[in-house]
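Q: this is a predicted model, with the sequence first.
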Amino acid sequence: MGIIPLCFKAGENTETLGLTGHERYNIDLPSNVSEIRPGQDVTVATDNGKSFTCTLRFDTEMELTYFDHGGILQYVIRNLISRQSLNQLQ
């Protein structure tokens, strides 16, 4: 998968949440990318038991499409391959 852009809620940051950067994070995303909406809130849990809410910073449906493909590069490559395959069939 691609990178998941998150934004802390107003008034929260690494310091107020007591995060050091050494934690492992589990982000509670819907299992299907089609269920994710731009600006949706998600729960983030750390391996040390802390839990907090962040906003997904997928701002457009296209950004979600890139994420679903594993990133913009993978999306572009898949589209190029698909177009080449269609051209060969014609």
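A: Thanks, I have the structure now.

Q: contacts and neighbour counts: CA atoms only from here.
A: OK.

Q: what's the spacing between the nearest residue to T65 once chain neighbours are set aside and F67?
A: Leaving aside its chain neighbours, T65 sits nearest to Y75 (7.9 Å; criterion: Cα to Cα, 6 or more residues apart in numbering). Going from Y75 to F67 by Cα to Cα, to the nearest Å gives 9 Å.

Q: next up, a structure to set beside the first:
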Amino acid sequence: MNEYSVDFKLKIVKMILNDHISKKSIMREYNVATKTQRQWVEKYQTEGISGLITKRKIRDKIPTNQEEASIESLKHEILMLKVEIERLKKGYSSEDVKYLK
């Protein structure tokens, strides 16, 4: 599902109402379904610009245990890459380090 800005919705609505541009040509140009355009026009005509504001609530994303484990895994990988970068800066290759162990 696409999320359109209020400015974009208003632009489309004004093209339909003021400029009398067809919904089909707007659909071809901006890839917005005619049904969606019709809904925007109806909301604009009944509620004004405030009708074009998305009213869906965005839930706060609470990390799950799996996401926390993934974050820890990524942090570990970043640390290992930083260590590898430092080794390469000093002229060691990964294979040289294996022999040092």
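A: Good, I have the coordinates. For clarity, every value in this text was computed on a predicted model and none was experimentally measured.

Q: list the TM-score for the superposed pair.
A: Put the two chains on top of each other and the TM-score (TM-score structural alignment, normalised by the length of structure 1) is 0.25; 40 aligned residues with a Cα RMSD of 4.2 Å.

Q: hmm, back to that, what's the separation between the residue nearest to T65 of structure 1 and Q84 of structure 1?
A: 14 Å.

Q: how about the strands of structure 2, start to end?
A: Using DSSP state E, structure 2 contains no strands.

Q: kindly list the longest helix within structure 2.
A: helix 65-89 (DSSP state H).

Q: now structure 1
A: Longest helix in structure 1, counting by DSSP H: helix 72-89.

Q: so T55 of structure 1, which of the three states?
A: Of the three states, T55 of structure 1 takes strand under DSSP: H, G, I helix; E, B strand; the rest coil.

Q: neighbours of it, how many?
A: 17 (other Cα atoms under 10 Å).

Q: burial count for the residue lying closest to it once chain neighbours are set aside?
A: Sequence neighbours aside, D41 is the residue nearest to T55 of structure 1 in space, at 4.4 Å (criterion: Cα to Cα, 6+ apart). Neighbourhood size, D41 of structure 1 [other Cα under 10 Å]: 19.

Q: D41 of structure 1 contacts I27, correct?
A: No: counting by Cα atoms under 8 Å, D41 of structure 1 stays clear of I27, with 10.6 Å between them.

Q: of Y75 and Q84 of structure 1, give the one with the bigger neighbour count.
A: Between Y75 of structure 1 and Q84, Y75 has the larger neighbour count (other Cα under 10 Å), namely 15 against 11.

Q: so where do the helices sit in structure 1?
A: 14-17, 61-68, 72-89.

Q: between these, which gets nearest to T53 of structure 1?
A: helix 14-17 (10.6 Å; Cα to Cα).

Q: is it true that I72 of structure 1 touches M62?
A: No: using Cα under 8 Å, I72 of structure 1 makes no contact with M62, being 9.7 Å away.
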